[in-house]
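Student: here are the coordinates; sequence isn't available:
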């Protein structure tokens, strides 16, 4: 079956592209860039503001298994990256990005008022659609800004995403101390509405359209398969044979999705690229890195907020949690550019191998040495170096591993597989956390559970390291 044509066309007047973008002043282009950076921040804040509140959410609803508060976002986000990216090509990236922001706002409002946990999880699933603004914004930058400013704008967007790992926990801590966890969602709602309106008013659209199809069948098969599989994994300890049925159903649906994608005219994912060692192994490494990233952001607040009377933990406040998470955020922001320089001179596999090694070491330290705040801070600094270095090296590996004509779809696959890794991580780690049982409060976790969970993260780091080393030689282009 042949692919449908991808002919670019203009929808009406040139809205932001061509001569118009060349005529804007530098101040106008800087303002557009700033608004796009603020828009992308909703994706980072959806994680960094909520993970410090997981213990409060668990206590409020009396539910120790709150993994779906994170999984719902990452699972829907994985599908929205690919589907909304295609919709942006067809209907316009700005229009689709604003639609995703509106759905994010609706989901945030539902989270803020949800009387029961299932409704809050539903709201988080709607927030997952907002993650698509990341890939849509990258496209908008290329479409509406002058070519000379595109690399600078993309760099600011990347820096902004890193900044949310530092700023988000502090805002979350302040809100949790003054209000309940619901204050976090009211803040996110106001942020999304204000930034969305500013983007609608001041950021130009683009008339560029592509005649492409949207793989709805592939998206449905992947989404249902992932949902069934993750539900089965999450209930394996309590649902018995029903969990096994869900896991088997999920595997069969994903197998059917792979078969369908091989024949689809406009596939959601290029299966032939996945089968390539130089692409498949880096994608596996990215899934492991995202597993570790989301897992660490979930576990650290729960660990340090545990009462010292339990024999571990420091009884930290929500604002105190921000200091521990900021340690990994700062070191990640420093390690990212350094890894980029290393990738230019020595090849990205070196940066990836270093990052995976540091990630593994930080997770091992968290598992074995967490009896003092200084030890946890040191472990988080090491872990952040690993996350920053690995995250910066992975896109460069993909760029050098694939031909130029498929780099766009490969980048989309990197996001999709990374989101799947996050979804699996949030489920698996809570299962491990609950294995030894909970404390007398019903929502506190035993120390052994944290040890198992952090060792699982270390295992992911080791897998990412092996994947990086086994990728094989790349088309390295040394830059002086």
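Tutor: Looks like it came in fine. Source: prediction; values computed, not measured.
Student: rest of the way, CA atoms for contacts and neighbours
Tutor: Will do.
Student: residue 156 touches residue 37, doesn't it?
Tutor: Yes: contact criterion Cα atoms under 8 Å: residue 156 and residue 37 qualify, at 7.0 Å.
Student: so these two - more neighbours on which side?
Tutor: residue 37 (23 against 16; other Cα atoms under 10 Å).
Student: can you classify the more buried one by secondary structure?
Tutor: helix (DSSP: H, G, I helix; E, B strand; the rest coil).
Student: same question, the one 10 residues further on
Tutor: Using three-state DSSP, the secondary structure recorded for residue 47 is helix.
Student: quick one, strands of the stretch 201-350 of the chain?
Tutor: In the stretch 201-350 of the chain, the strands defined using DSSP state E, counting those that start in this stretch lie at 208-210.
Student: show me what contacts residue 166?
Tutor: The neighbours of residue 166, taking Cα atoms under 8 Å, 6 or more residues apart in numbering as the test, are 322, 325-326, 329-330.
Student: okay, pairing it with this:
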């Protein structure tokens, strides 16, 4: 399995190739921190803004708060394939720096936006930043020694746990004292820190692809497909699912995606090497982990809305917690989520990460199903929250490690790009499905949607159903190499050696 544009090793001055020279441990620790920080910023953005969007919706008097996060997902879906290709040609670190600068600009504009339209425009810019995470895993494989790859990937993937641990407390303090603007300014400052760490400590990847033209037609079809599908699902509850406008968007989105696949097979330099998806192992990994990640983040947002929306009899069935209260109730779950990264990384060096992916999905489903009926008291959230948190941590850490085991180094960036694409599209669709369930049962007061218990239950049920689909797909994944075996170029279907 190889990319259409074969990547060659080009050694920048002063930068050793992967495996040629091992640096001191302190170097790799600093490198993990520098690579994890952008992931922390992105996950922190999701968590903090999941809390703050309640205040944002009330401030701007909008019932379309789902687009506060969806706009960034759509932009990421449209831009990441182009940026991945640029990274292969011009350098992964270079593209990460450019995307980070655009992300900083977007975060600052979000913090000062006076209108809902300008807020969404700023969130558009923030979506460019999403490519950083996809490229992070490629750099990990390119510059870390083989024995570090699994652990480093797992730690970076679940650095979100650090966010989950500190983020709610920060969110509570910022919202309670400085409103949602304080949250947005905090994210802007953290984006600057991430950029500085990237510039100072991350080496450039030694892998390059030949410089070729960009597949603009493929990009337009891909972006148009994702946008049409997400918008059609979002409007379906208002227009009616049999309405001609709804059907036009949904059918048009599917047709655009099929045309994208045709174009990618025929152009000389495709935007994404979709031929990789002919490999059943990789396709199942991407579908399962991508769908699971999107649904988990969407369901996590519903948990935040449930906790923070007010309790108004007959109008709103939220729990009415302050952000600080919510943080206190979930601190133990956040610690468990953080611990999953290193645990999965170490386990993956000995056994396939498929085991942790399947286990995580089972735990997450059980957590959501229990929450469906047990979400009215504080003790219920404290007792059952860890099931969802551990499941989420296992899933998020397992996906990138499985991709490393399923592809060769020259295909790593492309595979991560396809993974980000699928996660974005499936995440956007799952978000719209879940919010459609929620909004269909909401009460609108002065332009703000107030959610009912029936809505929360419907959203949880939809999340559990989609996670079950991801679980079925995960069970079907064939044997996958460990990160150590992948770094040693052991064939994917070679007999597995006995562990010590």
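Tutor: On my side now, so go ahead. Bear in mind the structure is a predicted one, so any value in this text is a computation, not a measurement.
Student: residue 414 of the first structure: which of the contacts of residue 166 of the first structure is nearest?
Tutor: residue 329 (21.5 Å; Cα to Cα).
Student: please report the distance of residue 7 of the second structure from residue 88 of the second structure.
Tutor: Counting by Cα to Cα, to the nearest Å, the gap from residue 7 of the second structure to residue 88 of the second structure is 7 Å.
Student: quick one, strands of the stretch 351-500 of the second structure?
Tutor: With DSSP E, counting those that start in this stretch as the criterion, the stretch 351-500 of the second structure has strands at 443-445, 448-450.
Student: show residues contacting the last one.
Tutor: Spelled out, it's strand 448-450 of the second structure. Residues outside strand 448-450 of the second structure that contact it (Cα under 8 Å, 6+ apart): 57-58, 61-63, 309, 315-317, 439, 442-444.
Student: just to revisit the earlier point, who's more crowded, residue 7 and residue 88 of the second structure?
Tutor: residue 88 (24 against 18).
Student: what lines up against residue 443 of the second structure once you look at the first structure?
Tutor: By TM-score structural alignment, residue 443 of the second structure lines up with residue 438 in the first structure.
Student: include neighbour count and distance to residue 132 of the second structure when you put the contacts of strand 448-450 of the second structure into a markdown table, please.
Tutor: A markdown table is the format used below for the contacts of strand 448-450 of the second structure (neighbours: other Cα atoms under 10 Å; distance: Cα to Cα, whole Å):
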| residue | neighbour count | distance to residue 132 of the second structure |
| --- | --- | --- |
| 57 | 19 | 28 |
| 58 | 16 | 31 |
| 61 | 16 | 32 |
| 62 | 16 | 30 |
| 63 | 18 | 31 |
| 309 | 20 | 32 |
| 315 | 17 | 41 |
| 316 | 20 | 38 |
| 317 | 22 | 38 |
| 439 | 25 | 32 |
| 442 | 22 | 36 |
| 443 | 16 | 38 |
| 444 | 15 | 37 |
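Student: tell me who's in contact with the closest residue to residue 478 of the second structure other than its chain neighbours.
Tutor: Spatial nearest neighbour of residue 478 of the second structure, chain neighbours left out: residue 281 (5.9 Å); criterion: Cα to Cα, 6 or more residues apart in numbering. By Cα under 8 Å, 6+ apart, residue 281 of the second structure lies in contact with 406, 477-480.
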